[in-house]
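Chemist: Just a sequence and a predicted model for now, questions to come.
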Amino acid sequence: MELSGIVEFFDVLVGYEVALWSAIDGELTRHGAISLGQLHALRVVDRYDGLARVQDLSEAIGITVGAASKLVDRLERDGLAARGPNPANRRSSLIALTPAGEHALAAAIQVFAHALSRALADEDVEATTATLRRLQTRLGEPSPGVAV
């Protein structure tokens, strides 16, 4: 493969990711919903059903443990999540959605799904997802499997 084609692929891929994030985040804002960053974090916490650790959030989102801890601090400050004791490990805590977090997640998911469907239109999402997962595996990175 030619170097210019590889570089162009990278530029287009990253540019699309940034543009997609901005478009969906803007749509959430227009509807008075939580930010896309908050939605991403709440989806991870929800997937663990009250048993999420900061480490789990860090791994699922692809950020440092310190950044994940600060993210949880902000979610707690906004009343969307709460930390509680972890009976299996006294040095860590478990993160759960609050009722306000559950409500915010449910409301934002509707806007998110609609905006994402519009952005993807009639694209072959399954094939594109399979290609991206394959490429991700080549990097030795697990595919983030956060289901809506």
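Modeler: Noted; the coordinates are in hand. Everything numeric here is computed off the predicted structure, so don't read it as measured data.
Chemist: Going by C-alpha atoms from here, please, whenever you check contacts or count neighbours.
Modeler: OK.
Chemist: And the residue nearest the centre of this structure?
Modeler: Residue closest to the average C-alpha location in the chain (CA atoms, centre = their mean): H40, at 2.9 Å.
Chemist: How about it: what's its closest non-neighbour residue?
Modeler: I61 (7.7 Å; CA to CA, 6 or more residues apart in numbering).
Chemist: put this beside the first:
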Amino acid sequence: MSHVTPIFTDLVRVETRLYNAVSARLRAEHGLGLGQFEFLEIIDRVPGCRVLDIVGEVAITVGAVSKAVDRLVAAGWCLRVAHPHDRRSSVLRLTAEGEKLLAASRPVVEGELASLTAGVPADDLVRVASTLAVLRASLEAGSHGQPG
């Protein structure tokens, strides 16, 4: 077994436990899953956001992102608006309700993550963040793990 395998296993288990805990709290307090929160964050942050912009960030298929966006639209949290320069495409925008939900959800996500990582020294978290940023950039530059 390579020395990287246990690191990968720990990384996946930590991610799963963090994700599930934050998602459960968000769902309990705001009726919103962490995946939905992430999509709302991306739509809010990326000017002229399209489905492909979300695909590029989360590395899942166009079909999966499109279905998830449809659910956000159905919930009244975002809109698909005709792209001003390409009628075959649409731009995603948060509704007023989506903006309110996102603003109310951000402190929940931050608070839960802070609580879950409180036992880890800040210097260690900084090192982990730096290492993960390098690994993510390397994987994204090589387009490993991109949806097919």
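Modeler: Structure's in. What do you need? Bear in mind that the values here come from a model prediction, so they are computed numbers and not experimental data.
Chemist: Need the TM-score between these chains.
Modeler: The TM-score (TM-score structural alignment, normalised by the length of structure 1) is 0.86; 139 aligned residues with a CA RMSD of 1.6 Å.
Chemist: still on that earlier bit, from what I see, the residue nearest to H40 of structure 1 and A41 are in contact.
Modeler: Yes - if you go by CA atoms under 8 Å, I61 of structure 1 and A41 touch, sitting 7.4 Å apart.
Chemist: what about the two, which has more around it?
Modeler: A41 (23 against 16; other CA atoms under 10 Å).
Chemist: and stretch 67-86 of structure 2, which stretch of structure 1?
Modeler: Matched against structure 1 by TM-score structural alignment, stretch 67-86 of structure 2 falls on residues 70-89.
Chemist: First-to-last residue distance for that stretch?
Modeler: 20 Å (CA to CA, to the nearest Å).
Chemist: Please give the centre-to-centre distance between that stretch and its chain.
Modeler: 17 Å (CA atoms, centre = their mean, to the nearest Å).
Chemist: can you pull the buried residues of that stretch?
Modeler: L71, V72, L75, E76, L80, A81, A82, R83 (16 or more other CA atoms under 10 Å).
Chemist: Run through the residues that contact the fifth one.
Modeler: Read it as L80 of structure 1. L80 of structure 1 makes contact with L97, T98, P99, A100, G101, E102, A104, according to CA atoms under 8 Å, 6 or more residues apart in numbering.
Chemist: Show me what the third one lines up with in structure 2.
Modeler: Under the alignment (TM-score structural alignment), P99 of structure 1 maps onto A96 of structure 2.
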